[in-house]
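A.B. asks: quick one, fold the following:
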Amino acid sequence: MKSARITRTHEPLEVQQLDIPKPMGPQVLVKVNSSGVCHSDIHLWDGGYEGLDGQLLKTTDRGVKYPLTPGHEISGMVEDLGDQAEGFSKNEKVIVYPWIGEGLCPACRSGEENLCDKPRSLGIYLDGGYSEYVLVPSYKYLVKISDELDMDAAATLSCSALTAYGAVKNAKLKPSDNVVIVGTGGLGLMAIQLARAVTGARIIALDIDDDKLKTAKESGANDVINSKKEDPVKAIMKLTNNLGADAVIDFVNASKTVETDMEFLRRRARVVLVGLFGGELKLGLVSVPTRAYRLIGSYTGTINDLVELVSLTERGVIKPVISNRFKLEESTQALTMLKEGKIIGRGVIKP
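C.D. replies: Sure thing, here's the model as predicted:
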């Protein structure tokens, strides 16, 4: 089988010929139809994340090993099953839940494998979906989808939509709330759709790109603000009658964006940090208890959340925005375009 692999950080991915794995026990072999291109893949390609004082937090220090086949947003067809795999048949359409835990930590035992102490996620710690086939460790990580659901859109549910859904849930939005969505790429657009459909809150989208903001408006944002062209703090305070935002979901999560977030918060506001851009934040600590802010980190979602997302998508409540499709040989181009901000919505690789 052909797989696009990161063999060295910062260098073009290599398309290699590998043996097709044979599933054993509860394992399932999935023939990949689509694999979403995610910002997390860029961090794997770069070899790390920006930490405090600009220091690189290396992926290898987190247990990532190269060469690696990235890709954790995977849709496809069941190709083969181990002798202990149940509930699925060859050629069934599925989405893969990639956030696999070791099964024994408190998070895993409570159904939150995405927050496992020793994660084994596909496309990060195990070979993923930039490949013609992917070996899934157990049938329990598969979710069936209907024949009517677009396979490209379905792939993005397991990270882009799942991460957005988890963030919206963590924001605990009410219909009377004003929520600011910072960053209107693929995740931000999905969060706008979900917040509108599930919570009824008033949505204010914040970005520096007019084209992305136009798409955000079309996706359901009530108001949009280009922070390059106007002061976002003044604009948000004006929109909220000088009360401030009840919640912020920051899909960038860089020093500058979070510093700005803290300037337009209402008392009791929730700040949900999702993006992995990195940096550091200086806080006036007295204001945290006196204004009762809540700073919340949000990382993907549970497999039950994914099942809910499939239902929402199949009923047309949400519609993932697929803007770019790439061949396996174009994986480096896909990552480069995403890194340069040239993908509006979500890109997928089609092996």
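A.B. asks: alpha carbons only for contacts and neighbour counts from here, please
C.D. replies: Will do.
A.B. asks: run through the strands of the stretch 101-250 of the chain in chain order.
C.D. replies: All strands of the stretch 101-250 of the chain, identified by DSSP state E, counting those that start in this stretch, fall at 133-136, 142-144, 178-182, 202-207, 223-226, 245-250.
A.B. asks: what are the buried residues along the first one?
C.D. replies: Burial within strand 133-136, assessed by neighbour count using 16 or more other Cα atoms under 10 Å, is assigned to 133, 134, 135, 136.
A.B. asks: can you tell me what sits against stretch 165-177?
C.D. replies: 179, 191, 194-195, 199-202, 245-249, 270-272, 274, 296, 298-301, 305 (Cα atoms under 8 Å, 6 or more residues apart in numbering).
A.B. asks: select only the buried ones of those residues in ChimeraX?
C.D. replies: Selection of buried members from these for ChimeraX, criterion 16+ other Cα under 10 Å:
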select :179,191,194,195,199,201,202,245,246,247,248,249,270,271,272,274,298,299,300,301,305
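A.B. asks: for the stretch 201-350 of the chain, just list every one of the helices.
C.D. replies: Along the stretch 201-350 of the chain, the stretches classed as helices by DSSP state H, counting those that start in this stretch are 210-219, 232-239, 255-261, 287-290, 303-314, 331-339.
A.B. asks: so which of these is nearest residue 64?
C.D. replies: Of all those, it is helix 331-339 that lies closest to residue 64, at 18.4 Å by Cα to Cα.
A.B. asks: elements contacting that closest one?
C.D. replies: When contacts are defined as 3 or more Cα pairs under 8 Å, 6 or more residues apart in numbering; DSSP states H and E, helix 331-339 sits against strand 28-37, helix 39-46, strand 346-350.
A.B. asks: and the first one with strand 346-350, angle?
C.D. replies: With axes from the mean of the first three to the mean of the last three Cα atoms, to 10 degrees as the criterion, the two stretches strand 28-37 and strand 346-350 enclose an angle of 140 degrees.
A.B. asks: next, the structure of the following sequence, for comparison with the previous one:
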Amino acid sequence: MPAPAGHPHMGRGPMSLGMMRSFRLERFGAPLCEVVEPVPVPQGTEVLVRVSACGLCHSDLHFVDGHFDLGQGRRLELSHVGPPRVLGHEIVGEVVAAGPQAAGVPVGARRLVYPWIGCGTCRMCRSGLDNYCSRSRSLGVRMDGGFSTHVLVPHPRYLVDFSGIPEHVACTCACSGLTAYSALRKVSLAVSDDSLLLIGAGGVGLACVYLAHLLLRADPVVADIDPAKRAAAQAAGASLAVDPGEEGIARRLLERTEGGFAAVIDFVGTQSTAEFGMSLLRRGGRLVSVGLVGGSVEVALPLLAVRTIMLQGSYVGSLDELKELIDVLRTRGAYPLPITPRPLDEANAALDDLRAGRVVGRTVLVP
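C.D. replies: This is a model prediction of the structure:
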């Protein structure tokens, strides 16, 4: 059968697209395994992307472990991840083939992949909030992701033009940048000057430092236990970077802010970071919890009313928010997030370094 016009790869056998190489999670708690298999032929609305870069995310460690820590000995098991599953959700690459119902993205186009894909039919998805879908099909989570030479994307609407932005920065926008951007949007009306505290200066926290300056004209205060990450935060524009474990630091920050911060974004998500953040909110302040490291906190309910504080979660961001973020970086300049490229062959070593806290900024795997 001849290939449909505009889709030169369609109609051929599975081997016609060659072979692909992936690093796949075969069982929880084990290193990723290298797998070589035929490149899949896209069907229907699917688009095949040749991966040129894929960022590593701390959540990849949770997917390897197979659970989230809920505190007090409780765990959220991640059986929905697979295995087997190819991880990786910060993906950029080149369109190399498309199914017969895929339209609007030509072969050869370079695109950023939005990975937080929903079912497409529920109320959340119809509202453009795929990331809130309870029947998620997210790449690198429920579907194979970007620790590979190729990835199948279910529909061309999830492909975003990132022209004008370096691809190693663009790929991190799919999670790191998007998560920071969406969290900032939730506190933007409350923040001015240095009334914003960011807890955690990993890849997402550093992206937020840059974006806070770009979007809010605010230079946030950053708290992190790692001296190297505090230094990176100050280099990124933080007005102050502190060790949350330093004796008396909470009192000094309360004095500096005349009663506390208008907003705190916790990019770590442990009992100690959440309690530290809540203790530093001014009346009417808001804590946005982003990090997934794990734990739980006890909240005195009367104080929620008396202090009129708000606790809110934030999970990555929508497709529209990703497009907004790319427009911001294209217009105002891509942020100089520290990025370390590593060959795809080093996927396991890169995950080990991330787990050990040896990564400043973001690591990007390059097939």
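A.B. asks: corresponding residue for residue 264 of the first structure in the second structure?
C.D. replies: Using TM-score structural alignment, the partner of residue 264 of the first structure in the second structure is residue 280.
A.B. asks: cool, residue 29 of the first structure as well?
C.D. replies: Mapped onto the second structure by TM-score structural alignment, residue 29 of the first structure lines up with residue 48.
A.B. asks: for residue 88 of the first structure, same thing?
C.D. replies: Residue 88 of the first structure maps onto residue 105 in the second structure, by TM-score structural alignment.
A.B. asks: quick one on the thing from earlier: now the strands of the stretch 101-250 of the first structure as a markdown table including distance to residue 292 of the first structure?
C.D. replies: Below are the strands of the stretch 101-250 of the first structure laid out as a markdown table (distance: least, Cα to Cα, whole Å):
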| stretch | distance to residue 292 of the first structure |
| --- | --- |
| strand 133-136 | 43 |
| strand 142-144 | 39 |
| strand 178-182 | 17 |
| strand 202-207 | 21 |
| strand 223-226 | 26 |
| strand 245-250 | 12 |
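A.B. asks: so which of the ones you listed is nearest residue 339 of the first structure?
C.D. replies: So among the strands of the stretch 101-250 of the first structure, strand 202-207 is nearest, using Cα to Cα, at 15.9 Å.
A.B. asks: what sits up against that closest one?
C.D. replies: Residues outside strand 202-207 of the first structure that contact it (Cα under 8 Å, 6+ apart) are 175-184, 192, 195-196, 213, 216-217, 220-227, 232.
A.B. asks: then stretch 44-53 of the first structure?
C.D. replies: Under Cα under 8 Å, 6+ apart, the answer for stretch 44-53 of the first structure is 6, 8-11, 43, 56-60, 70, 124, 276-280.
A.B. asks: for stretch 262-276 of the second structure, same thing?
C.D. replies: 183, 187, 190-191, 195-201, 204-205, 244, 250, 277-278, 281-297.
A.B. asks: recalculate using a threshold of 7 Å.
C.D. replies: For stretch 262-276 of the second structure, contacts defined as Cα atoms under 7 Å, 6 or more residues apart in numbering pick out 187, 190-191, 195-200, 205, 277, 281-282, 285-297.
A.B. asks: one more: stretch 329-343 of the first structure?
C.D. replies: Contact with stretch 329-343 of the first structure is made by 4, 12, 13, 15, 37, 42, 323, 324, 326, 349, as judged by Cα under 7 Å, 6+ apart.
A.B. asks: which ones among these lie within strands?
C.D. replies: If you go by DSSP state E, those have 4, 15, 37, 323, 324, 326, 349 in strands.
A.B. asks: how near is the residue mapped onto the last one from the second structure to residue 263 of the second structure?
C.D. replies: Under the alignment (TM-score structural alignment), residue 349 of the first structure maps onto residue 365 of the second structure. When Cα to Cα, to the nearest Å is applied, the distance between residue 365 of the second structure and residue 263 of the second structure equals 34 Å.
A.B. asks: swap in residue 25 of the second structure?
C.D. replies: Residue 25 of the second structure sits 38 Å away from residue 263 of the second structure, going by Cα to Cα.
A.B. asks: do you know which of the strands of the stretch 101-250 of the first structure lies nearest residue 159 of the first structure?
C.D. replies: Closest to residue 159 of the first structure of the strands of the stretch 101-250 of the first structure, according to Cα to Cα: strand 142-144, at 13.6 Å.
A.B. asks: and that closest one, which stretch of the second structure?
C.D. replies: Aligned by TM-score structural alignment, strand 142-144 of the first structure corresponds to residues 159-161 of the second structure.
A.B. asks: quick revisit: dump the helices and strands packed on helix 331-339 of the first structure to CSV, plus distance to residue 141 of the first structure and mean neighbour count.
C.D. replies: Formatted as CSV, those follow (distance: least, Cα to Cα, whole Å; neighbours: other Cα atoms under 10 Å):
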stretch, distance to residue 141 of the first structure, mean neighbour count
strand 28-37, 9, 28
helix 39-46, 20, 20
strand 346-350, 21, 25
